[in-house]
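**Student:** okay, here's the prediction I keep looking at, along with the sequence it came from:
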Amino acid sequence: MDNVRIDKWLWAARFFKTRSLAADAVEAGKVKLDGERIKPARAVRVGDKLHIDNGADAWEVEVLGISDKRGGAPVARLLYQESAASVARRAAEHERRKLFHEPGADIKGRPTKRDRRQLGHFRDE
């Protein structure tokens, strides 16, 4: 198998939870191939260099394998290799988030009454 759509590969490599989320990210320009925007139907090839931003993290990876089936995380990890600069950048961002925790980062969706009180408490300090 050497002809797989980029959105299907991103889903199989576990960068996105669903294929439609992967396709939407590619359409929005969150996934770039050698710095260029691409379409979801573009075929991915071994050796392609991708910049992937899924909202929470950003990766710079090189494609090592092609798959259209989603497997476990250890299998998906064999499909790509992350660059050393990307690993360092993500580690620094993780440290920054750990040291300077944003109060609203844990809130998913609409805040509850308790969440609003806590946010107000942080604002008043």
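**Tutor:** Received it, and whenever you're ready, just let me know what you need. Numbers count the residues shown, from 1 in each chain.
**Student:** use CA for all of it now, contacts and neighbours both
**Tutor:** Noted.
**Student:** ok, now which ones touch the residue nearest the centre of the chain?
**Tutor:** By C-alpha atoms, centre = their mean, the mean C-alpha position of the chain lies nearest to residue 54, the distance being 3.2 Å. By C-alpha atoms under 8 Å, 6 or more residues apart in numbering, the residues touching residue 54 are 15-16, 25, 30.
**Student:** which of those residues has the largest number of neighbours?
**Tutor:** Neighbour counts for those, by other C-alpha atoms under 10 Å, peak at residue 25, which reaches 22 neighbours.
**Student:** is it in contact with residue 31, as I believe?
**Tutor:** Yes: with contacts counted by C-alpha atoms under 8 Å, residue 25 reaches residue 31, the gap being 6.4 Å.
**Student:** burial measure for residue 62, as a count.
**Tutor:** The number of residues packed around residue 62, counting by other C-alpha under 10 Å, is 19.
**Student:** how about it, nearest residue that isn't a chain neighbour?
**Tutor:** Leaving aside its sequence neighbours, residue 62 sits nearest to residue 49 (C-alpha to C-alpha, 6 or more residues apart in numbering; 4.5 Å).
**Student:** putting a second one here so we can go through both:
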Amino acid sequence: MAGPGGKSGPLQARLRLDKWLWQARFFKTRDLASEVVTEGHLRLNGQHCRKPGHGIGPGDVLTFAQGETIRVIKVLDLGQRRGPASEAETLYLDLDPRDDGASHLE
């Protein structure tokens, strides 16, 4: 049975988890993204992941806290760089879109 980032194809492209979170603009720095992962505040495909260098690819689902909001994100693309926000938004699908921008935590 494959682990959290189990490969579904023979040579599927992968990118470090912390780098992808930074490129997709969920965190200001890779260090912050890495900290969230190592402290156990992120799930990859429903399983805890504490390795910032874990490879992720399209189709993986990430669940993590961002401020007071719980984000559920499906990876659509890996991207090549940390570009503008409009470019970063093409890398993922928000599986729990907020209607009014309010926090889901109370």
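**Tutor:** Good, I have the coordinates. Bear in mind the structure is a predicted one, so any value in this text is a computation, not a measurement.
**Student:** could you get me the TM-score between them?
**Tutor:** The TM-score (TM-score structural alignment, normalised by the length of structure 2) is 0.77; 93 aligned residues with a C-alpha RMSD of 2.4 Å.
**Student:** can you give me the distance of residue 30 of structure 2 to residue 100 of structure 2?
**Tutor:** 28 Å (C-alpha to C-alpha, to the nearest Å).
**Student:** neighbour count: the two, which is higher?
**Tutor:** Counted by other C-alpha under 10 Å, residue 30 of structure 2 and residue 100 do not tie: residue 30 has more neighbours, with 19 against 6.
**Student:** what's near enough to touch the aligned partner of the more buried one in structure 1?
**Tutor:** With TM-score structural alignment defining the correspondence, residue 30 of structure 2 maps onto residue 19 in structure 1. Listed by C-alpha under 8 Å, 6+ apart, the contact set of residue 19 of structure 1 reads 7-8, 10-11.
**Student:** in CSV, list the residues you listed along with neighbour count, secondary structure and distance to residue 116 of structure 1.
**Tutor:** Formatted as CSV, the contacts of residue 19 of structure 1 follow (neighbours: other C-alpha atoms under 10 Å; DSSP: H, G, I helix; E, B strand; the rest coil; distance: C-alpha to C-alpha, whole Å):
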residue, neighbour count, secondary structure, distance to residue 116 of structure 1
7, 29, helix, 38
8, 25, helix, 39
10, 28, helix, 36
11, 23, helix, 35
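**Student:** contacting residues around stretch 76-95 of structure 1?
**Tutor:** Under C-alpha under 8 Å, 6+ apart, the answer for stretch 76-95 of structure 1 is 12-14, 57-67, 70.
**Student:** buried residues in it?
**Tutor:** 76-77, 79-80, 82, 86 (16 or more other C-alpha atoms under 10 Å).
**Student:** pull up the distance across it, start to finish.
**Tutor:** Length of stretch 76-95 of structure 1, first residue to last, C-alpha to C-alpha: 25 Å.
**Student:** hmm, back to that, which position in structure 2 pairs with the residue nearest to the centre of structure 1?
**Tutor:** In structure 2, residue 54 of structure 1 lands on residue 66 (TM-score structural alignment).
**Student:** any idea how far that match lies from residue 28 of structure 2?
**Tutor:** Distance from residue 66 of structure 2 to residue 28 of structure 2, by C-alpha to C-alpha: 11 Å.
**Student:** and for residue 13 of structure 2?
**Tutor:** Taking C-alpha to C-alpha, one finds residue 13 of structure 2 at 24 Å from residue 28 of structure 2.
**Student:** what does residue 22 of structure 2 give?
**Tutor:** 7 Å.
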